[in-house]
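Colleague: Provided below for reference: sequence and predicted model.
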Amino acid sequence: MKTYDAIVIGAGPGGYPCAIRLAQLKQKVLCIEKENVGGVCLNWGCIPSKALISAAHLYEKSQAGAAMGIKVSGVELDANKMQDWKEGIVKKLTGGVGSLLKGNGADVVNGTATVVGPKRVDVTRADGSVEQFEATKAIVIATGSTTIEIPTFKFDGDTIIGAKEAVSLRRIPKRLMVIGGGVIGLELGMVYQAFGAELIVVEALPELLTGVDPDCTKIVERKILKRGGTIHKNAKALGYEKQKDGSVGVKILADGKEQTIVVDTVLVAVGMRPSSKGLGLEKVGVTVDQRGFVPTDKFCRTNVPSIYAIGDVSGPPLLAHKATKEGEIAAEVIAGHKAEKDWVAIPGAIFTDPEIATVGLTEAEAKAKGLEVSIGKFPFSVLGKAMAMNETEGFVKIVADKKTKQVLGVHIVGPEASTMISEASLSLEMAAFLEDLSLTIHPHPTLGESLMEAAAHAMGAAIHIANR
């Protein structure tokens, strides 16, 4: 039996930073990965999807330059070459992660891990052999999450697919149905819509992107419809039948009526579930809740003191950057340093077209807490930089406490929203007030000016928009 200070199970955006940080802190660490280092994020999640989204934006922009006096003709999409380019990015990044683990002194083993004791892990290799490992200090569960499969729409890798297959399509479907109007479904659905697919979204709930500021969601919804898409809310996908020509007839219930919609591909994107089954956690006394999440305290510890859990498997929000931060925290705690989950808010970015980014409380959440709020809103339609980019959809919305003027939340929909939300996140972490944002000089002409203007607008002092 080989012995380490710590064993990390999973080499995704939570596991590999945890292992690297442990090694940096002079801990002897083993990282176990059953598939490829980088996890969902690098292999078929965050990075591959954003590569395709970038390609979709370029494809669309190349055909929309007439207003700027730029005429482009003969634009063609080579789906095979695009996928080769995307896979090159994935290979480079996953290779980089492997090098970082090795370079920092972490050992890596490929295989399926089973926790057999509070400080013991068995690893089953591809050839069926089993190796035993012991951790003198801690085991970290960083197994992430995987796509949820609907019993009536089991993945076949061809016509009924999940996100993993959706980022690797080498042909653009003419008609694409997305079951689930959440982040994954809309991001990937809008990619293929930009490439010419007819998009049909079927969402069981009353609104798309549940939990996101509805003002932001409306902008994205409008874009889908403007491109010729169809959205069914309060609707259910009941089942499907394959047609003779290879297409799929999907039966849905919408507005109290059943109808059949014929499409080429169905993307099932109804969410992610934690990957906690089969690890042996319950056998060693680790609490796993009804949804499969592993509850932890502020130090990332489970109810078993020597076992930690980080990232998606430990509970929402299921975000890569949250996993990375928890990985670093767990590593520092295990190594004897002072660290804990003490953030004010975790930002989220949705790479639809246009992008949505959010941090902190929404207007509805603040009011539900009994707070009286001031709202500042600045549209990109009157911002010089946005006009110069020919991307004027959306706005910046700031929610602040009306009495104290402290910033409670920021919600952005529009160009580069994912980039601008970082300043907003810092504002919340630093307990900033509206004056802090509005009095900070922002360079002109930039998209970032909209944060300054929105803050001023919340105080009735905006210069470039009428104040309430």
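Modeller: Received the coordinates, thanks. Numbering: from 1, shown residues only.
Colleague: can we go C-alpha only for contacts and neighbour counts from here?
Modeller: Noted.
Colleague: Not counting its own residues, what contacts the top strand by length along the chain?
Modeller: Looking only at the chain and at elements set by DSSP state E, the strand with the highest residue count is strand 130-141. Judged by C-alpha atoms under 8 Å, 6 or more residues apart in numbering, the contacts made with strand 130-141 from elsewhere in the structure are 1-10, 15, 118-125, 306-310, 313, 330, 334.
Colleague: Using neighbour counts, pick out the buried residues of that strand.
Modeller: If you call a residue buried by 16 or more other C-alpha atoms under 10 Å, then strand 130-141 has these buried ones: 133-141.
Colleague: of all these, which two lie farthest apart?
Modeller: Farthest-apart pair in the buried residues of strand 130-141 is 136 and 141; separation 15.5 Å (C-alpha to C-alpha).
Colleague: Would you format the buried residues of strand 130-141 as CSV with distance to residue 154 included?
Modeller: Formatted as CSV, the entries for the buried residues of strand 130-141 read as follows, by distance: C-alpha to C-alpha, whole Å:
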residue, distance to residue 154
133, 36
134, 38
135, 39
136, 42
137, 41
138, 38
139, 34
140, 32
141, 28
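Colleague: secondary structure class for the closest residue to residue 352 other than its chain neighbours?
Modeller: Excluding its sequence neighbours, the residue lying closest to residue 352 (C-alpha to C-alpha, 6 or more residues apart in numbering) is residue 187, at 4.8 Å. When states are read from DSSP: H, G, I helix; E, B strand; the rest coil, the local structure at residue 187 comes out as helix.
Colleague: Can you report how many residues neighbour residue 187?
Modeller: Residue neighbour count, defined by other C-alpha atoms under 10 Å, stands at 20 for residue 187.
Colleague: what do you get for residue 426?
Modeller: The number of residues packed around residue 426, counting by other C-alpha under 10 Å, is 15.
Colleague: measure it to residue 360 for me?
Modeller: Distance from residue 426 to residue 360, counting by C-alpha to C-alpha, to the nearest Å: 11 Å.
Colleague: adding another structure so you can compare the two:
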Amino acid sequence: MGDMTAKLLVVGGGPGGYTAAIRAGQLGCDTVLVERSRLGGTCLNIGCIPSKALIHVADTFGHAMEHARASPFGLEVGRPTLDFARAVEWKDGIVSRLNAGVAALLKKNRIRTVHGPATMLDGKTCRVETDIGPQTIRAEHVLLATGSEPVELPFLPFGGRVISSTEALSLPQVPARLVVVGAGYIGLELGMAFGTLGAEVTVVEAADRVLPRYDTELTRPVVRRMEALGITVLTDAEARGLAADGEALLVRAADGAERTILSDAILVAVGRRPCTQSFGLERLDLAMNGPFIHIDERCATSMRNVWAVGDVTGEPMLAHRAMAQGEMVAEIIAGERRVFDKVAIPDICFTTPEIVTVGISPAEAHQAGWEIRLGHFPFSANGRAMTKNAEDGFVRVVARADNNLVLGLQAVGHGVSELAAAFGLALEMGARLEDIAGTIYAHPTQGEAIQEAARKALGHALHM
């Protein structure tokens, strides 16, 4: 095979990589994208998209079960059943459609795509082992977007009944007994979904509470829902490995006692680590930030014309951060002046109910030395939430006390992930409490809770 040359070589076809390639193509840059597996990366294939599809299946099933027992408005339905294999097939169909969509966008923007594992030979050259032989690619610029992978515990290696989120999304059936090691967003999103579908779920968490990245006020409705589902939560507990028969998890409880938890599947969800192995990173003279590739405000690495975006560069490991970084790098390579200076990056936990945070929390504001105004508005006072039978939760706004500049917005409740757009826009536009309170929100919508929270912070909420 002949050598290929390009202005930009993108290594990794996940959200950061394919976004960079598409934008570069739009700007007229000759671009080659290398992806070892399926386009879309972790997010599209084995992460964000399939997990949300499974969560939707679980929520729909859960609603049907609730109405089969006792509907608040008189609906009578029979006890639902679920063909789980068909649900997985539906989920896989969504993934395939999106895969095809990414491929079409790359083709539309004249991006050459090479499939196979890439090995960097130097800062401008890589070799790809394709199905028809090795392919060498040389480029003026290289963008590393290799993503991340689940962390494996040495005493609970993946295999058999010990699974990562990848295998959890393609189980042949709902496990009768599921143990989740790790009560972060991945563990609880999937654990609650399977609990809703009928699994007996036990969560083992080393910290003293679930979802430790969020404050307890936000997580309280999630804990209530877990209790309603019958999920057992062991905090201050340490997973120790499999029992001798390989069918149970050994756990050291908070009181130091050892116990075994029978399981059909053990989902280990204790975090993700950057993919920095197997692509020749050692051949590049890159400064590192712990396990991550060090970048500056332009996503430039310590090597000239070598860039990096997404999970491989550190927290927050979020697809939308990677996409924004990839778009920016493409524009810089095309000659535009850009830096990554985002005021806020939305953080969403798709549990039931959902949690969304943008900007800083009250505790973080106090730690930064701000005097703040705080406004809460509960969904129990919101007409739209009441008409959806989704009253648990609230919207919270954090603002500076001296000039009412909004520092953060948070919410927990049914469907609040969709409020992330309004939250992010408010912070990026430098909104003050008066701006939010003075905006006309459509009635009846859950978004009205944003306005009422701002009014509450100003001292004059109208509907509570």
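Modeller: Now that the structure is in, tell me what you want to look at. This structure is a prediction, so every number in the text was calculated from the model and none was measured.
Colleague: Overlay them and tell me the TM-score.
Modeller: Structural agreement between the two chains, given as a TM-score (TM-score structural alignment, normalised by the length of the second structure), stands at 0.97; 459 aligned residues with a C-alpha RMSD of 1.3 Å.
Colleague: coming back round to it: so which bit of the second structure is the helix or strand just after the longest strand of the first structure matched to?
Modeller: Next in sequence after strand 130-141 of the first structure, counting helices and strands by DSSP states H and E, comes strand 145-147. Per the alignment by TM-score structural alignment, strand 145-147 of the first structure matches residues 148-150 in the second structure.
Colleague: ok, average deviation of the matching stretch from the first structure?
Modeller: Here stretch 148-150 of the second structure is compared with the first structure after superposition; its mean distance to the aligned residues, by mean C-alpha distance after the TM-score superposition for the first structure, is 0.4 Å.
Colleague: Can I get the buried part of the contacts of strand 130-141 of the first structure as one PyMOL selection?
Modeller: Here is the PyMOL command that selects the buried residues among these (16+ other C-alpha under 10 Å):
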select buried, resi 3+4+5+6+7+8+9+10+15+118+119+120+121+122+123+124+306+307+308+309+310+313+330+334
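Colleague: burial count for the aligned partner of residue 212 of the first structure in the second structure?
Modeller: Across the two structures, residue 212 of the first structure finds its equivalent in residue 214 of the second structure, going by TM-score structural alignment. Using other C-alpha under 10 Å, residue 214 of the second structure has 18 neighbouring residues.
Colleague: Give me the buried stretch members for stretch 336-356 of the first structure, please.
Modeller: In stretch 336-356 of the first structure, the ones that count as buried by 16+ other C-alpha under 10 Å are 339-340, 345, 347-356.
Colleague: Need the max-distance pair from the residues you listed.
Modeller: That would be 339 and 353, which, of these, are the farthest apart (C-alpha to C-alpha) at 37.3 Å.
Colleague: So what does residue 41 of the first structure match up with in the second structure?
Modeller: In the second structure, the residue paired with residue 41 of the first structure is residue 43, using TM-score structural alignment.
Colleague: quick check, its match in a strand?
Modeller: No: if the criterion is three-state DSSP, then residue 43 of the second structure is helix and not within a strand.
Colleague: surely it meets residue 51?
Modeller: No: under the criterion of C-alpha atoms under 8 Å, residue 43 of the second structure makes no contact with residue 51, lying 9.2 Å away.
Colleague: Distance check, residue 6 of the first structure against residue 374 of the first structure.
Modeller: 48 Å.
Colleague: again, but for residue 182 of the first structure
Modeller: 28 Å.
Colleague: Quick check: the gap between the most centrally placed residue in the second structure and residue 462 of the second structure.
Modeller: By C-alpha atoms, centre = their mean, the mean C-alpha position of the second structure lies nearest to residue 318, the distance being 5.3 Å. Here residue 318 of the second structure is placed at a distance of 36 Å from residue 462 of the second structure (C-alpha to C-alpha).
Colleague: do residue 182 of the second structure as well
Modeller: 41 Å.
Colleague: what about the two, which has more around it?
Modeller: Here residue 182 of the second structure and residue 462 are set side by side on neighbour count (other C-alpha under 10 Å), and the busier one is residue 182, at 26 against 10.
Colleague: Can you tell me what the more buried one aligns to in the first structure?
Modeller: Under the alignment (TM-score structural alignment), residue 182 of the second structure pairs with residue 180 of the first structure.
Colleague: mind listing what that match touches?
Modeller: Listed by C-alpha under 8 Å, 6+ apart, the contact partners of residue 180 of the first structure are 201-204, 268-271.
Colleague: try 10 Å
Modeller: Contacts were defined as C-alpha atoms under 10 Å, 6 or more residues apart in numbering; by that measure residue 180 of the first structure touches 186, 201-205, 208-209, 233, 235-237, 267-271.
Colleague: Among those residues, which lie within strands?
Modeller: Among the contacts of residue 180 of the first structure, the members that lie in strands (by DSSP E) are 201-202, 236-237, 267-268.
Colleague: any idea whether residue 276 of the first structure is helix, strand or coil?
Modeller: Per three-state DSSP, the secondary structure class of residue 276 of the first structure is coil.
Colleague: Am I right that residue 424 of the first structure falls within a helix?
Modeller: Yes: under three-state DSSP, residue 424 of the first structure sits within a helix.
Colleague: For it, grab the count of nearby residues.
Modeller: Residue crowding around residue 424 of the first structure was assessed by other C-alpha under 10 Å; the count is 26.
Colleague: quick one: it and residue 408 of the first structure, what's the gap?
Modeller: Residue 424 of the first structure sits 10 Å away from residue 408 of the first structure when distances are taken as C-alpha to C-alpha.
Colleague: again with residue 201 of the first structure
Modeller: Counting by C-alpha to C-alpha, the gap from residue 201 of the first structure to residue 408 of the first structure is 32 Å.
Colleague: Show the end-to-end separation of stretch 297-304 of the second structure, please.
Modeller: Taking C-alpha to C-alpha, the span from the opening residue of stretch 297-304 of the second structure to its closing residue is 14 Å.
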